[in-house]
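J.: show me the folded form of this:
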Amino acid sequence: MWKIHRKRVVVTGAASGIGRELSLQLAAKNVHLCLVDLQGEKLEETAQLCRTHHVEVQTLCADLCDEQTPARVAQLVREELGGLDLLFNNAGISYYGQTDKMTSEQLHRVVGVNFVAPLNLTHALIPLLLEQRRSHIVNIASMFGLFPTQRSTAYHATKYGLIGYSHALRAEYLRYGLGVTAVCPGFVRTELFDSMLQPEGEEKRAPPRWITTTPEIVARKAIRAAERNQRLVPITLAAYVGYHLQRFFPAALDLGYRLERRKAHPLRVAAELKTPVPVTVESLLDAGLSADRK
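T.: Alright, predicted model coming up:
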């Protein structure tokens, strides 16, 4: 098993949540860190916490969607770390709401941060990683890249893409000693929910606490996955169940969406007519029957 002790590591999204916890747990392993995030003050807080472990920490406050950022990170790593052994692509943002109500700015931001940015950063850092006899990339994806749900289509697309990218990179570079892992946590108790993008006026709905996990658990499993060179790591029961449902019983998921369609039908008609229509058990049944006849 590959040991991370005293390695050189880049962590994105290090200012809070999973990224901060990754940084702290890595610092405890006496690594040399390069931390990247857009939130400068919180990033420095993470760096100071890591330095209590008496490790060297470099920071870069930058927008990962800026096309100059990958080159800046690569230069900092080469000059200050002298090379790179491990990359954690962790930064991400979320969106919850109907796709047709999503603004183009929100769409571009979600795709940029969650998918384009890790691809660009990885592309810039791969030459440094390949200089090592053994190196690794961990992409923090999501259970929403394993199976579909409603009202997060763009977020789903980025996570599906990131998992596919991880698998393709692994197939291409494993023979050169570069491993790649896709970590797919379920709901995590982080600030990602507070910063989530959504349509104006829509109420945020936090998932029940009993189906969530903590950044500490995700970070620990992500680090262990890198050491063990694992390919795919679902985290939380919801992630495991959803993954296996999509893999072996995709029709079961479709059935659930069809049932939701029957409930939504009279509501959609009311919205189109712009007149209030009472929703009753009878109206739901009638809507389902009429939809089936079509």
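J.: switch to C-alpha atoms for all contacts and neighbour counts from now on
T.: OK.
J.: next, the buried residues of the host helix or strand of Gln246.
T.: Secondary structure assignment for Gln246, by DSSP states H and E: helix 237-248. Buried residues in helix 237-248, counted by 16 or more other Cα atoms under 10 Å: Ala239, Tyr240, Gly242, Tyr243, Leu245, Gln246.
J.: another one to check against the first:
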Amino acid sequence: MTRLSPYRFAGRTAVVTGAASGIGEHVAHGLAARGSDLVLVDRDALRLDAVAERIRAAHPGAAVETLVADLADRAAVIRTAEGIRERHPAIGLLVNNAGVALGGRFDQVSLAEFEWVMAINFTAPMLLIHHLLPALSAEPGGHLVNVSSLFGLIAPPGQSAYSSSKFALRGLSEVLRGELLESGVGVTTVHPGGIRTRIAQSARIGEGVPPDQVDEQQRAFDALLTYPPEKAAEEILDGVERRRGRVLIAASAKLPDLLARLMPVGHMRLIGMLTAAAGRGARAGAAK
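T.: Here you go, the predicted model:
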């Protein structure tokens, strides 16, 4: 069986989506510190430019290119990928990190909302991989990172679109891990737990969710996000260097993964009980 040597960061170009904040921002900083040149992609031009300026100031030797793109727009994704490939015929690393969330039961979200999540969380990474694979495999030792989620390990009620997209990305990653091995390209699937990022602020709530439940759902989602994104980024880059096939970040991902393995059908009931108990404890503490 083919065994890949450790990934070499220095002197190679890395493409990172969702680079304007959170995990993507810290992955970009970590890559620059390891000697990589960067192509950073995000839809938020102001935040993206600020990230790029901080990286340039901290790492003057790093080449940092920024691209503003709405990954919900299929044509924009293809244009972005083709432009990257034209300017960078060989890249070392592609990190598909950008993602969005949508709360609400399946019957509470519209088809347009569901498809918006799938477009950004699954279709965009798939298109980027497809168009950039020749560049990723142009030189030996390339690597692909797809950031799935805790909800690519378990599928709780109220996360039909998000879990569907993250399970799909997980499945694609696992297929590619086997298919790309002989060509010398490694694949890492990342399953973050509750990472302290802006995803709660940018999350949408399904149009059919009652108004009195919107704030409650957003607060509950935000309360789960406690793990530092800089630590998550370091764990991802360590996984890339070691060519790990899967990286689970934080106990909030590792414990549910274990329960899902031990109790393939009944794990969600137990997780729901534990989550409800934790929520009651948090509310009691806040009331004191």
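J.: please state their TM-score.
T.: Superposed pair, TM-score by TM-score structural alignment, normalised by the length of the second structure: 0.84. Supporting alignment: 260 aligned residues with a Cα RMSD of 2.1 Å.
J.: ok, back up a step: which part of the second structure lines up with the helix holding Gln246 of the first structure?
T.: Here helix 237-248 of the first structure aligns to the second structure at residues 251-262, judged by TM-score structural alignment.
J.: just the strands in the stretch 101-250 of the second structure please.
T.: 102-103, 143-147, 186-192, 204-205, 246-249 (DSSP state E, counting those that start in this stretch).
J.: and Ala50 of the second structure, what's its match in the first structure?
T.: Ala50 of the second structure maps onto Glu45 in the first structure, by TM-score structural alignment.
J.: hmm, back to that, now the angle from the next helix or strand after the helix holding Gln246 of the first structure to helix 237-248?
T.: Sequence order places helix 250-273 as the next helix or strand after helix 237-248 of the first structure, per DSSP H and E. Here the directions of helix 250-273 of the first structure and helix 237-248 differ by 100 degrees (axes from the mean of the first three to the mean of the last three Cα atoms, to 10 degrees).
J.: report the buried residues of helix 250-273 of the first structure.
T.: Neighbour-count burial for helix 250-273 of the first structure [16+ other Cα under 10 Å]: Arg262, Lys263, His265, Pro266, Leu267.
J.: and what of stretch 73-85 of the first structure?
T.: Buried, per 16+ other Cα under 10 Å, within stretch 73-85 of the first structure: Val73, Ala74, Gln75, Leu76, Val77, Leu81, Gly83, Leu84, Asp85.
J.: now which residue in the second structure aligns to the second one?
T.: In the second structure, the residue paired with Ala74 of the first structure according to TM-score structural alignment is Ala81.
J.: surely its match meets Pro134?
T.: No - the pair Ala81 of the second structure / Pro134 is not scored as a contact, 11.2 Å apart, by Cα atoms under 8 Å.
J.: Three-state assignment for Leu67 of the second structure, please.
T.: strand (DSSP: H, G, I helix; E, B strand; the rest coil).
J.: so what corresponds to it in the first structure?
T.: In the first structure, Leu67 of the second structure lands on Leu60 (TM-score structural alignment).
J.: please apply the same query to Leu181 of the second structure.
T.: Using TM-score structural alignment, Leu181 of the second structure sits opposite Leu174 in the first structure.
J.: before we move on, the earlier item: just want the angle from the helix holding Gln246 of the first structure to strand 178-185.
T.: Going by the same axes, to 10 degrees, helix 237-248 of the first structure makes 110 degrees with strand 178-185.
J.: I'd assumed Arg231 was in contact with Cys184 of the first structure.
T.: No - using Cα under 8 Å, Cys184 of the first structure is not in contact with Arg231, being 10.9 Å away.
J.: neighbour count: the two, which is higher?
T.: Under the criterion of other Cα atoms under 10 Å, the comparison of Cys184 of the first structure against Arg231 puts Cys184 first, with 26 against 17.
J.: how about the more buried one, what's its match in the second structure?
T.: Using TM-score structural alignment, Cys184 of the first structure pairs with His191 in the second structure.
J.: how about that match: what's its closest non-neighbour residue?
T.: Ser149 (4.1 Å; Cα to Cα, 6 or more residues apart in numbering).
J.: what's the mean deviation for the stretch of helix or strand Val77 of the second structure belongs to versus the first structure?
T.: According to DSSP H and E, Val77 of the second structure maps onto helix 74-87. Here the mean offset of helix 74-87 of the second structure against the first structure after fitting is 3.4 Å, by mean Cα distance after the TM-score superposition for the first structure.
J.: which elements pack onto that helix?
T.: In terms of contacts (3 or more Cα pairs under 8 Å, 6 or more residues apart in numbering; DSSP states H and E), helix 74-87 of the second structure is packed against helix 124-136.
J.: rewinding a little: same list (the buried residues of helix 250-273 of the first structure) but as JSON lines, adding distance to Glu203 of the first structure.
T.: What follows is the buried residues of helix 250-273 of the first structure, written out as JSON lines (distance: Cα to Cα, whole Å):
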{"residue": "Arg262", "distance to Glu203 of the first structure": "23"}
{"residue": "Lys263", "distance to Glu203 of the first structure": "20"}
{"residue": "His265", "distance to Glu203 of the first structure": "22"}
{"residue": "Pro266", "distance to Glu203 of the first structure": "22"}
{"residue": "Leu267", "distance to Glu203 of the first structure": "18"}
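J.: out of those residues, who's nearest Val10 of the first structure?
T.: Each of the buried residues of helix 250-273 of the first structure was checked against Val10 of the first structure using Cα to Cα; the closest is Lys263, at 46.9 Å.
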